[in-house]
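A.B. asks: model this:
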Amino acid sequence: MRLILLGPPGAGKGTQAQRLVERHGIPQLSTGDMLRAAVKAGTEVGKRAKAVMDAGQLVSDEIVNQIVSERVDEPDCRNGFILDGYPRTVPQAEALTGILAGKGQRLDAVIELKVDESALLKRMEKRVAETIAAGGQVRADDNPESFKKRLDEYREKTAPLSAYYAGTGELKTIDGMADMDVVTAEIENVLAEAARVK
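C.D. replies: Below you'll find the model as predicted:
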């Protein structure tokens, strides 16, 4: 089961990804984790990534694509994986299609959690209030200004992926504002349908 979860910050991707990891026994692959692992392992591409990061620069698509390509070859990805935070752009999505095709694989689903942004903002504010009330630590970027900035960035860079995957026929949209368990059930329906079509 190879899938991508799309949706703006706060849409619940992390929660749903964890449920999928537990239910299907497949890893959740986040770009940051993959980069750190490659650097730590001292792989060839990891060394290149480290040099770029040490110079305070952004890691190129070419390096990120190679790290993803190597990561999905690892044994824990044999039954599939969930990509989180990759692809971020249409060129990365096109590269991913090529990477998987080269391995005789393809995506089973691209699931987008559709959300109402103003409701998301309220949800975020509520979460912050609850965290503070419980005596917890609030993330530095969990404030309305940072959140709006992250939403704008998502809309500008990542939202075009929706159009791209709609064009390839792989995109399935789910109402991310629904109850968490309803969203989980909808995702499972999409995956079951993908398995049938396979």
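A.B. asks: alpha carbons only for contacts and neighbour counts from here, please
C.D. replies: Fine.
A.B. asks: Starting from Gly32, give me the distance back to the residue nearest the centre of the chain.
C.D. replies: Centroid-nearest residue in the chain, with Cα atoms, centre = their mean: Asp84, separated by 2.0 Å. According to Cα to Cα, to the nearest Å, Asp84 stands 10 Å off from Gly32.
A.B. asks: Leaving aside the residues adjacent along the chain, what's closest to the residue nearest to the centre of the chain?
C.D. replies: For Asp84, ignoring the flanking residues on the chain, the nearest one in space by Cα to Cα, 6 or more residues apart in numbering is Ser30 at 4.7 Å.
A.B. asks: Distance of the one you found relative to Ile4?
C.D. replies: 11 Å.
A.B. asks: Find residues that contact each of the two.
C.D. replies: 83-84, 86 (Cα atoms under 8 Å, 6 or more residues apart in numbering).
A.B. asks: out of those, which are inside strands?
C.D. replies: Judged by DSSP state E, strands contain the following of those: 83-84.
A.B. asks: which one of the shared contacts of Ser30 and Ile4 is nearest Val72?
C.D. replies: Of all the shared contacts of Ser30 and Ile4, Val72 sits closest to Leu83, with 9.9 Å by Cα to Cα.
A.B. asks: For that closest one, the count of nearby residues, please.
C.D. replies: Neighbourhood size, Leu83 [other Cα atoms under 10 Å]: 21.
A.B. asks: before we go on, could you also do this sequence so I can check it against the first one:
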Amino acid sequence: MNIMLFGAPGAGKGTQAKYIIEKYGIPQISTGDMLRAAVNAGTPMGLEAKACMESGKLVSDDIIVGIIKDRLSMEDCKKGFILDGFPRTLAQAEALEKLMIEMNISLDKVISLNVPDELIVGRVVGRRVCKSCGGSFHVEFNPPKKEGICDFCGQPLVQRKDDNADTVAKRLAEYHAQTAPLFDFYKEKGVMEEIDGTKNIKEITEDIFKILG
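C.D. replies: Predicted coordinates for the structure are as follows:
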């Protein structure tokens, strides 16, 4: 089962990914995590990415797609994966489509968590994340069982530096300019499923499970 979680920053993709992982036993593929892992492992693509970052340049789409190819080729992706945070532009979506054709795989579902911008800001400012496993919580809407501690792995939760109102507004503007057009791209392919992301977390999870079967 190959899934992509789609939606604005703060829509709840990270939170829902954890429940999908628990139920279906498939890995979450995050471009940020993959870049760091490739750099630390010293893979050919990782070395190219490291050179770009050290020179202050953006990592090119070709390098990111190459790293994704390496990741999707690993054994734990054989029965499926969850794409989170990629693609972000139409060019990346087209590159991913080409890669998947080469690898003889395809996306089964793209799940869009629809949340109005005004709710996103409150969600992100109150968000707390686990640096160890990536678990995501909210001080009001999804508090951890023990304050400041991740439910999944027991490590401390932190607030990201960019989880503030000004940064969120800029990220939302970028999302609407670059990433939102991908909605139509995947809808035309017949794999897009929409979910009301303003519901409570349990209801959203249940809606996702109904779609995935």
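A.B. asks: Can you give me the TM-score here?
C.D. replies: After superposition, the two chains reach a TM-score (TM-score structural alignment, normalised by the length of structure 1) of 0.89; 190 aligned residues with a Cα RMSD of 1.9 Å.
A.B. asks: what sits against the residue nearest to the centre of structure 1?
C.D. replies: 4-6, 28-31.
A.B. asks: Aligned to Val183 of structure 1, what sits in structure 2?
C.D. replies: Counting by TM-score structural alignment, Val183 of structure 1 corresponds to Ile204 in structure 2.
A.B. asks: In space, what's closest to its match - neighbours in sequence excluded?
C.D. replies: Going by Cα to Cα, 6+ apart, Ile204 of structure 2 has Gly197 as its nearest residue, at 6.6 Å.
A.B. asks: ditto for Ile99 of structure 1
C.D. replies: The spatially closest residue to Ile99 of structure 1, leaving aside those adjacent along the chain, is Ser69, at 6.3 Å (Cα to Cα, 6+ apart).
A.B. asks: Quick check: the one you found vs Ala166 of structure 1, distance?
C.D. replies: Distance from Ser69 of structure 1 to Ala166 of structure 1, counting by Cα to Cα: 23 Å.
A.B. asks: Looking at these two, which one has more neighbours?
C.D. replies: When Ser69 of structure 1 and Ala166 are compared on other Cα under 10 Å, the one with more neighbours turns out to be Ser69, at 18 against 14.
A.B. asks: I'd say Val121 of structure 2 and Thr167 touch.
C.D. replies: No: in this structure Val121 of structure 2 lies outside contact range of Thr167 using Cα atoms under 8 Å: 9.5 Å.
A.B. asks: Looking at the two, which one has more neighbours?
C.D. replies: Set side by side, Val121 of structure 2 and Thr167 show more neighbours around Val121, with 22 against 15, by other Cα under 10 Å.
A.B. asks: For the strand or helix carrying the more buried one, give me the average deviation versus structure 1.
C.D. replies: Per DSSP states H and E: Val121 of structure 2 is located in helix 117-125. Compared with structure 1 after fitting, helix 117-125 of structure 2 has a mean deviation of 2.7 Å; criterion: mean Cα distance after the TM-score superposition for structure 1.
A.B. asks: now the strands: where do they sit in structure 2?
C.D. replies: For structure 2, the strands defined by DSSP E cover 2-6, 28-30, 81-84, 109-114, 127-130, 136-138, 157-158, 192-196.
A.B. asks: Would you reformat those strands as a markdown table and include distance to Ile101 of structure 2?
C.D. replies: A markdown table is the format used below for the strands of structure 2 (distance: least, Cα to Cα, whole Å):
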| stretch | distance to Ile101 of structure 2 |
| --- | --- |
| strand 2-6 | 13 |
| strand 28-30 | 18 |
| strand 81-84 | 16 |
| strand 109-114 | 16 |
| strand 127-130 | 34 |
| strand 136-138 | 32 |
| strand 157-158 | 39 |
| strand 192-196 | 18 |
